[in-house]
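> Return atomic coordinates for the entry below.
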Amino acid sequence: MMQEQESIKSDEDAATDYEHEKEELRMWLTVVPDEEETVDPEILSAKLVMKRFEDNTPEGYNLLLWGDLKVMFEPNAEDEIWSNQQDWTLISWKLNENCGVHTLLMDGTLTCFNMLVEKRYPLIKKMLEKMLNWKLEAKAENIMAFELLKFIKSQLED
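Next up, the predicted model:
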């Protein structure tokens, strides 16, 4: 009986801790309701790659698309794309829950980075701070948004 009460108290403490953590993470989240269709990122990427690059090497616009897909699915800190992050001016950070992608839009050349929530990207601390200061835009409070914010916060603390 005593162990059961301790287990219930432990569960209640965990729930309280989780609610406290969510409350803290809410300061970096802006809820922007929107209606969109659900998209599976794996199916989308497979279709895009197969359609665009069936029998030729990427050039022109296709090369840009190929580069975007490579940055999204195979991030590499050595790639030149990540070298000038300190100069990036963030104008938007949005979460697309239906496909597990968060998007950074930069001012200037209107560069857009689509990043899978489940992957780690070589973002510098200054960029991570900009992201949290800008606040993540999401359609609703949800586990994915809170986990992404928690991950970004943990990267800043490392």
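> can we go C-alpha only for contacts and neighbour counts from here?
Noted.
> Find the residue closest to the residue nearest the centre of the chain in space, skipping its chain neighbours.
The residue lying closest to the centre of the chain (CA atoms, centre = their mean) is His102, at 3.5 Å. In this structure, His102 finds its nearest non-sequential neighbour in Leu95, 4.2 Å apart by CA to CA, 6 or more residues apart in numbering.
> Please work out which residues outside the one helix or strand that neighbour maps to touch it.
Per DSSP states H and E: Leu95 is located in strand 90-96. The contact list for strand 90-96 (CA atoms under 8 Å, 6 or more residues apart in numbering) reads 101-107, 130-131, 134-139, 145.
> In strands only, show me the residues you listed.
101-106, 136-138 (DSSP state E).
> Let's compare: structure for the following, please.
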Amino acid sequence: MWLSVLKDEEESVTPEFLSVRYPIVNWEYQLHGRMEMKDMEAYKLTRADGTVSFHGGTESLFRRLDRDDLKVLYKLVQERFEDHSLEEKELILWGDLRMMFDPDEQDEIWKNQESWKVLRWRLYENSGVHSVFLTDTPMEINMLVEKKYPLKKEILEKMINLKLQAEEESTMAFELIKFTRSQIEEKQ
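Alright, predicted model coming up:
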């Protein structure tokens, strides 16, 4: 199951609870959080009702959160960044969200696309995010489905040739493929 909401160990999560969405009010990166009974690194998100969810990385965030959650998380990360410097994993999250919501064509990442070796292209429909995973580096480029990014024609073609990986066939998946093909046509 893709949704995982964890409460304090003594409490259980009821189906009624899952039907109500509370906004995220806090986030932190824990070096030794508990997730699935293992010690590991994770982003800990706290909602207004006190429930907590743990996410091992950005892929987990994109799978489990919706667009509104991502917007709120980005705002919270920006506020923390204004108040003090972020640690390594916090800075990575801030960079991923900033590049996704406020891309800057002058960022080095967009200028170095010639060196990108695209491994796979994946859609996270719940959040409306699609990601391009690169080989030779543990990096992924995360993008909103409806937004244009400064991708070169060669990268767009590689994405189409790899085929979009999605949980299931959907209107969003087909529209993203169509949108990507239209961007290739524009660059001709």
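> quick one on the thing from earlier: residue range in the second structure corresponding to the strand holding Leu95 of the first structure, please.
In the comparison with the second structure, strand 90-96 of the first structure aligns to the range 118-124 (TM-score structural alignment).
> do the same with stretch 61-80 of the first structure
By TM-score structural alignment, stretch 61-80 of the first structure lines up with residues 89-108 in the second structure.
> where along the first structure do the helices fall?
Counting by DSSP state H, one finds helices in the first structure at the ranges 2-25, 41-52, 61-73, 125-134, 143-157.
> Can you spell out which helices and strands pack onto the longest strand belonging to the second structure?
When every strand of the second structure is counted residue by residue (DSSP E), the longest turns out to be strand 24-35. Counting contacts by 3 or more CA pairs under 8 Å, 6 or more residues apart in numbering; DSSP states H and E, strand 24-35 of the second structure packs against strand 38-47, helix 67-83, helix 88-101.
> Tell me the residues of the first structure aligned with it.
So strand 24-35 of the second structure sits over no part of the first structure, by TM-score structural alignment.
> got the contact list for that strand?
By CA under 8 Å, 6+ apart, strand 24-35 of the second structure touches 39-48, 54, 69, 72-73, 76-77, 89-90.
> Tell me how far it lies from the chain's centre.
16 Å (CA atoms, centre = their mean, to the nearest Å).
> quick one, that strand and strand 38-47 angle?
170 degrees (axes from the mean of the first three to the mean of the last three CA atoms, to 10 degrees).
> Could you pull out the buried residues of strand 24-35 of the second structure?
24, 26-27, 29-30, 33, 35 (16 or more other CA atoms under 10 Å).
> Distance to Ser60 of the second structure for those - can I get that in a markdown table?
Listed next are the buried residues of strand 24-35 of the second structure as a markdown table, based on distance: CA to CA, whole Å:
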| residue | distance to Ser60 of the second structure |
| --- | --- |
| Ile24 | 16 |
| Asn26 | 17 |
| Trp27 | 14 |
| Tyr29 | 14 |
| Gln30 | 15 |
| Gly33 | 15 |
| Met35 | 12 |
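> what number of residues lie near Asp17 of the first structure?
12 (other CA atoms under 10 Å).
> follow-up on the earlier one: can I get the buried part of the contacts of strand 90-96 of the first structure as one ChimeraX selection?
Filtering the contacts of strand 90-96 of the first structure down to the buried ones (16+ other CA under 10 Å) takes a single ChimeraX command:
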select :101,102,103,104,105,106,131,134,135,136,137,138,139,145
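> Now the match of strand 90-96 of the first structure on the first structure. Mean distance?
Superposed on the first structure, stretch 118-124 of the second structure shows a mean distance of 0.8 Å to its aligned residues (mean CA distance after the TM-score superposition for the first structure).
> Show me which residues of that stretch are buried.
118, 120-124.
> Which one of those is nearest to Trp2 of the second structure?
Checking these against Trp2 of the second structure with CA to CA, the nearest one is Tyr124 at 10.8 Å.
> any idea how far that closest one lies from His32 of the second structure?
Applying CA to CA, to the nearest Å, the value for Tyr124 of the second structure to His32 of the second structure is 27 Å.
> now do Arg67 of the second structure
27 Å.
> what does Lys89 of the second structure give?
13 Å.
> Equivalent analysis for Asp39 of the second structure, please.
From Asp39 of the second structure to His32 of the second structure the distance is 5 Å (CA to CA).
> aligned partner of Met143 of the second structure in the first structure?
Looks like Met143 of the second structure aligns to Met115 there (TM-score structural alignment).
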